[in-house]
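Chemist: below are the sequence and a predicted model for it; my questions follow.
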Amino acid sequence: MIMIELRKNPRTNVVWRAVIKLGDDNIVAAKVVNISKGGVLIHCPANVEVNKEYRLLLNVPHIDQTSDQTYQVHCKMRVLNSLLSSEYYHINLKFTELSDLHRCLFEAWLSLVSKYEQLS
């Protein structure tokens, strides 16, 4: 069965590390599980407030899969929704502040994955 992505910004599965800043000195490790042009889905052990903005640090691998280099992407995101599933919250976030350079990095990742999907 073929699934058709009807979202405005289709998602691409990834496994990246992230950190979300919950308060003054409170940061929590999280895992990015998919990305789109507009945002990310993370799994996080801590709950967040819907419609609130948070600062995140995403550890994005180099587009060249043979490189060990990673990029630390600092951004601000707004929580669209949060759902507890087993021991982790599945949190959908939308970019509200992202540099042009980092936006290009995300677009390069999305383009690369799209090319691989077309070949399969």
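Modeler: Ah, there it is.
Chemist: please count neighbours and contacts with C-alpha atoms only from this point.
Modeler: Noted.
Chemist: do you have the helices of this structure handy? List them.
Modeler: Assigned by DSSP state H, the helices in the chain fall at 100-119.
Chemist: mind listing what's buried in the lengthiest strand in the chain?
Modeler: The single longest strand within the chain, with elements called by DSSP state E, is strand 70-85. By 16 or more other CA atoms under 10 Å, the buried positions in strand 70-85 come out as Val73, His74, Cys75, Lys76, Met77, Arg78, Val79, Leu80, Asn81, Ser82.
Chemist: before we move on, what about stretch 97-114?
Modeler: His102, Arg103, Leu105, Phe106, Trp109, Leu110.
Chemist: can you list those residues in TSV and add distance to Gly38?
Modeler: Below are the buried residues of stretch 97-114 laid out as TSV (distance: CA to CA, whole Å):
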residue	distance to Gly38
His102	12
Arg103	9
Leu105	13
Phe106	10
Trp109	13
Leu110	11
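Chemist: for comparison:
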Amino acid sequence: MSDSRSNPRSKVSWRAAILLAPGNIVAAKILDFTMAGIQLQCAHVLKEGQTYQIMMEVPSKRDASQRTQVVCKATVRYNILSGNEYRSGMKYFDFAPEHLLLLQSWAGAPVTME
């Protein structure tokens, strides 16, 4: 079975956090990463179409012990109930320009910021 995505997908296991509302931050885990989006797992259902601020803890490809906190915005495209947690597909954007090379190293393809 082939993956027809326009952006290569990387299976990852990164810690993350989602700002649901001011003062309400929940833990999450990034499962899949592309330069177009992420799939994350979280105990809370996220509202489809809603944009959240998230933080991804992205390791260096050269040294996994070196991690960078990448803060961005992400819009929920879908939710799937998986056991007692939810998997959400999200399109992320609005990250700091200095994180572009780190993100590209995981995606394997250069892109420009929107």
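Modeler: Sure thing, it's come through. Since the model is a prediction, treat every value here as computed from it, not as a measurement.
Chemist: now what about the TM-score between them?
Modeler: The TM-score (TM-score structural alignment, normalised by the length of the second structure) is 0.88; 109 aligned residues with a CA RMSD of 1.5 Å.
Chemist: quick revisit: including distance to Val14 of the first structure, could the buried residues of strand 70-85 of the first structure go into JSON lines?
Modeler: Formatted as JSON lines, those follow (distance: CA to CA, whole Å):
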{"residue": "Val73", "distance to Val14 of the first structure": "15"}
{"residue": "His74", "distance to Val14 of the first structure": "18"}
{"residue": "Cys75", "distance to Val14 of the first structure": "18"}
{"residue": "Lys76", "distance to Val14 of the first structure": "19"}
{"residue": "Met77", "distance to Val14 of the first structure": "18"}
{"residue": "Arg78", "distance to Val14 of the first structure": "20"}
{"residue": "Val79", "distance to Val14 of the first structure": "19"}
{"residue": "Leu80", "distance to Val14 of the first structure": "19"}
{"residue": "Asn81", "distance to Val14 of the first structure": "19"}
{"residue": "Ser82", "distance to Val14 of the first structure": "19"}
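Chemist: and of the residues you listed, the nearest to Leu98 of the first structure?
Modeler: Cys75 (5.1 Å; CA to CA).
Chemist: ok, the closest one - contacts?
Modeler: Arg55, Leu56, Leu57, Leu58, Phe95, Thr96, Glu97, Leu98, Ser99 (CA atoms under 8 Å, 6 or more residues apart in numbering).
Chemist: tell me the counterpart of it in the second structure.
Modeler: Superposed on the second structure with TM-score structural alignment, Cys75 of the first structure falls opposite Cys72.
Chemist: ok, Val14 of the first structure next?
Modeler: Checking TM-score structural alignment: Val14 of the first structure goes with Val12.
Chemist: just checking, that match touches Ile38?
Modeler: No: Val12 of the second structure lies out of contact with Ile38 (CA atoms under 8 Å); the separation is 9.9 Å.
Chemist: of these two, which one has the most company?
Modeler: Ile38 (21 against 17; other CA atoms under 10 Å).
Chemist: give the equivalent position in the first structure for that one.
Modeler: Per TM-score structural alignment, Ile38 of the second structure is aligned with Val40.
Chemist: what of Leu102 of the second structure?
Modeler: Using TM-score structural alignment, the partner of Leu102 of the second structure in the first structure is Leu105.
Chemist: how many other residues sit next to Glu5 of the first structure?
Modeler: 9.
Chemist: quick one: map it onto the second structure.
Modeler: Mapped onto the second structure by TM-score structural alignment, Glu5 of the first structure lines up with Asp3.
Chemist: gap between that match and Arg9 of the second structure?
Modeler: Using CA to CA, to the nearest Å, Asp3 of the second structure is found at 9 Å from Arg9 of the second structure.
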